[in-house]
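Trainee: okay, structure incoming, though there's no sequence with it:
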């Protein structure tokens, strides 16, 4: 019995709306269309309820979390906060400098006293440690560093800097400069710059997206629907993140990524459904009666199924990132997943209800050319025929381009962000550069060593002898009387210099067994190590789960395997382009940034998951359309051409929307949003044009019936899923 027969039999056995045929999604969609008021009311309750929390999302979410849980550096931070007055990597460092006066002069001392009072008045500061000669006062005496010990989590300390930095910098005078610096201040300024950049990019991307949608749909009403639905999903997810943050800290980056990704993906989903609905509605009109509910049922039974499977693919890809033991990375994935869930829910419930209500009005405000538009694109049908007649030149050409762009990725270097990712006028960068100028290249990145008191002298001697260490401060006993001492090892290189990793490894290898090494630069290096170690695991999980989902959806092992493998090509090519731009600096002046010499460390893990999710999104859209026609005709040639004719324009328009959204982030000043926008934009561009509209159709042409073959035992095991509607 075919999958179509199963759906038809099922539909007659339940209380589906009269005359509605198809599978569960068809009946579900028809119910949504038939209960417009209830569906809209439910969504209004969700949007208003969660939307009440949404405005506070950026102020509520966590600002830190960039660490490798369980690492040696995190142990050092925890011990420092417990036993050394909070003098940990999360402490707030305040630089006080004067070109004309020394730290001990009355005017500078008065400013230091004022800064001390500001810090001491905040409950998140435990001990205020004044500038110490030989440790935190520059050799010329013109610069001193106060330490505001951390009396809270890393997230709380970032918020403390958010709250205090205005007051601290206001303590400056005409001749004395005051700058908060250190890791907490870095994330405070970095998060603000990143947030401002994301908002700017969103403001640019929305009108551009609307223009593309109007061109794609040819109707103002149809074009506006995806944007409104996506906005509803984003508002709900923003409120959801605020509530989730009450249970466990969620990185503010979660919302940043969610805004961008959900906008692009939500429009993709709505675009696919609205285009199919307009075609299904036209069929009912041609049959002699307007039946929006039947059109919704057909839409959900075909395009709706593809959207659901696509959404599951995205969620599965991102869930693999949860394996990485870094709170910020995990919660970024959680944020995107939550946004995708809400956007997917809106697409599968609210959109069918609205389409059923609008009916022919979905074409209101149509442009002249849109009235001649049909779902089957003659241009993409012609393109499909061309690929069928000449498969090898297109296959070889697209493969050569993708492989050539992928080769540079073999030399890709990754590291955690350097100080250059924040704007030059940010207080943390000004303080950082001032400390370097006055105290040496490695001074902003001191390594902290905690050792048992009995090993203090031995630890100090060995640390001072390690290559790459310029100075070691005298052992400082624990403030609570416990059996620990702390030493500060000042490297002779910038904290972002790759040589620092060698110095850290040497310290850990040569110091006595009881001594452990941490500090902000060590936390970055430990996190990078964890990201590197988990990358192959995350990639493997994503590939296996992606293949299994395609296998279940398409019921054919060969095309599921090919669909998974070709998705790697756009990923590799995107990282190759990333290496050329962000590591080698090609086009840096045009894009307005200074290369760091590496890609930000979380990029490979996170971008791989996102790029692969998008690639599989388009794979499902194309192959579900081809399989629908193959189920009806059994003709691999005709189904490949018809699949292209019916999905090509949608894929092209959806890719244009995604590219516009992602490339808008290339205008951002901070480097990470720029990296994110360009890498994802390039990936979508290459994937949509060279893979979904060239290579994958050619592979269907070359494999023929074999692409859709499945052994009997596998068909017996897999759930029956079909894409044709009856």
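Mentor: Structure's in. What do you need? All figures in this text were calculated on a predicted structure; none of them were measured in a lab.

Trainee: drop to CA atoms for contacts and neighbour counts, all remaining ones
Mentor: OK.

Trainee: checking my notes, residue 488 in a strand, right?
Mentor: Yes - counting by DSSP: H, G, I helix; E, B strand; the rest coil, residue 488 is located in a strand.

Trainee: residues touching the helix or strand containing residue 45, excluding its own?
Mentor: Per DSSP states H and E, residue 45 falls inside helix 36-51. Contacts with helix 36-51, where a contact means Cα atoms under 8 Å, 6 or more residues apart in numbering, come from 32, 232, 235-240, 349-350, 353-354, 356-357.

Trainee: what do you get for stretch 186-194?
Mentor: Applying Cα under 8 Å, 6+ apart, the external contacts of stretch 186-194 come out as 63-64, 158-159, 161-162, 252-253, 419, 421-423, 426-429, 669-670, 672-673.

Trainee: want to compare, so here's the second one:
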């Protein structure tokens, strides 16, 4: 009982009149207007949220300023409609069937359907020996691109079902190519996300009931989540009519609204219940909660936004617009956490414990089990620390052999039209047929360029006849196989005449992969730097902040080591029921690093802020560590458990990309919340002892004072 009394005393001691505490008091005093404003926001934005995906774009995956994009722009001006986003329709029938009436009728109907869409500027029929197979059984019809890439992706979505419906017994019609692939991918990804959402909601509610033990407390995280979803969805609908925003922005906004809404509500509600248990009135408990847990939530939200900001340095439109959706969700959840949630808590008061469910092991603010764990780590830090590092390094080792690549139609479910069309093309024209290269040169260099293409060992003997238009020459070359197209493109760019542009779907994927790899160190550096600065401003402890940031990198590396085994090597294919694609998507390391780092900061901030607060009160490093773990251990476990379940639901269906997302994020959060924050982080604090909170005087003068309301910053380390 003495420990509980100490914890309650510590809790009430934190009721310093900070601006966040005053904000909590203001919210408690203005519950009705706050509720009315948020209801109006939810209704106004929520009315448009279901239609957000119709206002968002489907492409955006290109490397701005790359040679392949320059080639596409040149094709758009010199050969209108011939760029890589033209619609490719494969018509496959029996051997020698191209001359038969059935094939001729089908080809005519395909052309007629293409003509009906406003995004198609013209139709190119089959050309003998170029877009017809050697056995005269397969032909390709091309719908010229009369709209930007996003418009062609939308056109593919409108036409793919109508074109497939033209199939007859013995003749198969499928739309394929980049526009069709992205259309199928976006549709399958959205469907998978919706299925995951439907599955995650009841599971999340069940876990929250286990965590809190009461229906009322379990419902508050869902309140924040819905607020974030409705607000972000409505704002994305509005922004989508002003500028191009990737449809992925909505997907990730949904995911982050769930993850952060639950995390932030857990932190706030647990602290509020502890303040009530300490004997405070609901209004004073609200002030204390916002002055303490509210600050941790605010810094966590700012860290998430900082990590998202790092992504905007990547010269890929999707990487600049997806953070917009996530950022809007974070801002909506954060605003609701700092205003709507304290208003609701002050109104509920002790009613927060209403609707009690008889479950054992609910989250209380202080856990004697985690306090005992803290004492054990303090007594024997090295064995536990070495074991944790060994496990993480073992999991991270496979990342050294990680291969990346851009997704293709092969990564889509088997019933996707673009994947079926690609397989038909490969069967009729060769493995590299879907990776055709478009080489644009000037008339003087045409002969030399053709000679290089015909002499290349990885280009099939047949190179399509040169086409001339508006002072440019277009040469189309087919690689022997899609797998080696990347190295072929790199070699051709070295050997072709100066000024030659190599474009086409494979070249655009290659350039995108290079751009992502080149900017990975920059994104990592920016995210780590901004995260360190925010932790430094909060904790005023450079050693603790630096160690926390470094350990996040270790957990991320371990998560990608697991990703290599699952998605590249296919070690779990028989269990998971899918076929590994032989690589990890090229956008995954750079994108997921930022997301993992942002999510990990939730637990980092909550744990270190609690430990620092206890250290400022007592100047006893051992007591601070034990009480920090006792006060946050169960909350971190509960938050991480909910988040892991949510992420794993994304790994159950759909194309490879959302599966990667679910597995990588779930593994990263699990490792970070267990091996890092509840084991390695405390071990680090034990080894550093009071030095963990040391702040040099010169740095103390430079760093803005936005730290915790628990005493003055430490100068030289105290004994402990």
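Mentor: Perfect, I can see it now. None of these values were measured; they are calculated from a predicted model.

Trainee: fetch the TM-score of the aligned pair.
Mentor: Counting by TM-score structural alignment, normalised by the length of structure 2, the TM-score of this superposition works out to 0.95. Behind it: 697 aligned residues with a Cα RMSD of 1.6 Å.

Trainee: circling back: which ones among the contacts of stretch 186-194 of structure 1 lie within helices?
Mentor: Among the contacts of stretch 186-194 of structure 1, DSSP state H puts 158, 159, 161, 162, 252, 253, 427, 428, 429, 672, 673 in helices.

Trainee: what is the aligned counterpart of the third one in structure 2?
Mentor: This means residue 161 of structure 1. Here residue 161 of structure 1 is matched to residue 156 in structure 2, going by TM-score structural alignment.

Trainee: nearest spatial neighbour of that match, skipping sequence neighbours?
Mentor: Spatial nearest neighbour of residue 156 of structure 2, excluding adjacent residues (Cα to Cα, 6 or more residues apart in numbering): residue 180 at 5.2 Å.

Trainee: how about the one you found, what's its match in structure 1?
Mentor: Match for residue 180 of structure 2 (TM-score structural alignment): residue 185.

Trainee: then residue 411 of structure 2?
Mentor: By TM-score structural alignment, residue 411 of structure 2 lines up with residue 421.

Trainee: and what of residue 675 of structure 2?
Mentor: Checking TM-score structural alignment: residue 675 of structure 2 goes with residue 690.

Trainee: and that match, how far is that from residue 614 of structure 1?
Mentor: 14 Å (Cα to Cα, to the nearest Å).

Trainee: repeat that for residue 571 of structure 1.
Mentor: Taken as Cα to Cα, the span from residue 571 of structure 1 to residue 614 of structure 1 is 10 Å.

Trainee: aligned to residue 466 of structure 2, what sits in structure 1?
Mentor: Aligned counterpart of residue 466 of structure 2 in structure 1: residue 475 (TM-score structural alignment).

Trainee: what do you get for residue 261 of structure 2?
Mentor: Match for residue 261 of structure 2 (TM-score structural alignment): residue 266.

Trainee: for that match, give me its contacts.
Mentor: Applying Cα under 8 Å, 6+ apart, the residues contacting residue 266 of structure 1 are 226, 229, 230, 340, 343, 344, 347.

Trainee: quick check: the farthest pair among the residues you listed?
Mentor: Largest separation among the contacts of residue 266 of structure 1 by Cα to Cα: 226 and 340, giving 13.8 Å.

Trainee: from what I see, residue 519 of structure 1 and residue 76 are in contact.
Mentor: Yes - Residue 519 of structure 1 sits in contact with residue 76 when judged by Cα atoms under 8 Å, with a separation of 7.3 Å.

Trainee: now do the shared contacts for the two.
Mentor: 88, 448.

Trainee: and residue 646 of structure 1, what pairs with it in structure 2?
Mentor: Using TM-score structural alignment as the criterion, the counterpart of residue 646 of structure 1 in structure 2 is residue 631.
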